[in-house]
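Q: Give me the fold of what follows.
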Amino acid sequence: MALQVYGIKNCNTVKKALTWLDDNNIAYRFHDYKKEPATSEQLTAWEKKVSWESLVNKKGTTWRKLNPEEQAAVVDANSANAVLLRNNSMIKRPLIESPKGIILGFDEEEYQDKLK
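A: Next up, the predicted model:
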């Protein structure tokens, strides 16, 4: 079964993850947020497996471009999802749906443990 990888092609972290998957001959399907945005249903499903806080990438430029009032308004899953649906690039990348759960970001040790 192929993994489902969500992200943006030009993101450096996504590039590292895809290279690692290719180098380790792990099959995956790539979902580009720029071509097909994440849906409310996907966010809700992911939040059953990981916290809404972990989905919000507060280190990225998209988060930093929000004004302080917008940032302060992100206080729960509903408010986070509203912002994430308007700004898919703020979803932590890559997001990988694997048989062992959701994996966020790129961590080679975690990939070794959960994907091999």
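
Q: switch to C-alpha atoms for all contacts and neighbour counts from now on
A: Noted.

Q: Would you map the helices across the protein?
A: 12-23, 40-46, 52-55, 61-65, 68-72, 77-86, 108-115 (DSSP state H).

Q: among these, which is nearest residue 34?
A: Proximity to residue 34 (Cα to Cα) singles out helix 77-86 among these, at 11.8 Å.

Q: List the contacts of the closest one.
A: Helix 77-86 is contacted from outside by 37, 38, 39, 40, 43, 52, 53, 56, 73, 74, 90, 91, using Cα atoms under 8 Å, 6 or more residues apart in numbering.

Q: Can you tell me which of those residues has the most neighbours?
A: Using other Cα atoms under 10 Å as the neighbour criterion, residue 91 leads the contacts of helix 77-86 with 28 neighbours.

Q: you'd agree that residue is up against residue 59?
A: No. Applying Cα atoms under 8 Å, one finds residue 91 not in contact with residue 59, separated by 10.7 Å.

Q: Quickly list what's touching both of those two.
A: With Cα under 8 Å, 6+ apart, residue 91 and residue 59 have no common neighbours.

Q: Please give the structure of this sequence too, so both can be compared:
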Amino acid sequence: MEVFGLKNCDTCRKAMKALPEATLVDVRKDGVPQALLKDALEQFGDQLINTRSTTWRGLDSAEREAPPLELLAAHPALMKRPLIRAGGRLSLGWSPEIEAQVRFAV
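A: Below you'll find the predicted structure:
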């Protein structure tokens, strides 16, 4: 099980505490595989981009118009977190429902 996020993100910390068997992949340091981003974009669409983030607010309008995969490649912190890959399934965000899905997938 892999949790794609940021080590200093509170939501990612909650997920890691609840999932001690998971490996945290820091998206700023390690990046996210392009194939995984494609799969996540197909599954979650616009929800994959966190438009409430500080990174998003720092982009100008031209940058915001870039294709989502280019945006995420250039600014990995734009991805909503955590993105969890468990048992061949992807989950986005963290809630009791997602925790149950992830535990069931393993």
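
Q: Could you get me the TM-score between them?
A: TM-score of the superposed chains, computed with TM-score structural alignment, normalised by the length of structure 2, equals 0.84; 104 aligned residues with a Cα RMSD of 1.8 Å.

Q: what's the nearest residue in space to residue 21 of structure 2 that is not next to it in sequence in contact with, if anything?
A: Spatial nearest neighbour of residue 21 of structure 2, chain neighbours left out: residue 1 (7.2 Å); criterion: Cα to Cα, 6 or more residues apart in numbering. Shown in contact with residue 1 of structure 2 (Cα under 8 Å, 6+ apart): 21, 22, 23, 84, 85, 86, 87, 106.

Q: What does the fifth one correspond to in structure 1?
A: What that stands for is residue 85 of structure 2. By TM-score structural alignment, residue 85 of structure 2 lines up with residue 97 in structure 1.

Q: Next one: the residue of structure 1 most remote from its centre from residue 99 of structure 1, what distance?
A: The C-alpha centroid of structure 1 is most remote from residue 69, which lies 23.7 Å away (Cα atoms, centre = their mean). Distance, residue 69 of structure 1 to residue 99 of structure 1, using Cα to Cα, to the nearest Å: 38 Å.

Q: wouldn't residue 3 of structure 2 be in contact with residue 27 here?
A: No. With contact defined as Cα under 8 Å, residue 3 of structure 2 does not count as touching residue 27 (9.6 Å).

Q: sorry, back to before: could you flag which of the contacts of residue 1 of structure 2 are buried?
A: 22, 84, 85, 86 (16 or more other Cα atoms under 10 Å).

Q: can you pull the contacts of the residue nearest the centre of structure 2?
A: A centroid search over structure 2 (Cα atoms, centre = their mean) returns residue 83, at 3.4 Å, as the residue closest to the centre. By Cα under 8 Å, 6+ apart, residue 83 of structure 2 lies in contact with 3, 4, 5, 90, 91, 92, 93.

Q: Compare the residues you listed and tell me which is most surrounded.
A: residue 5 (27 neighbours).
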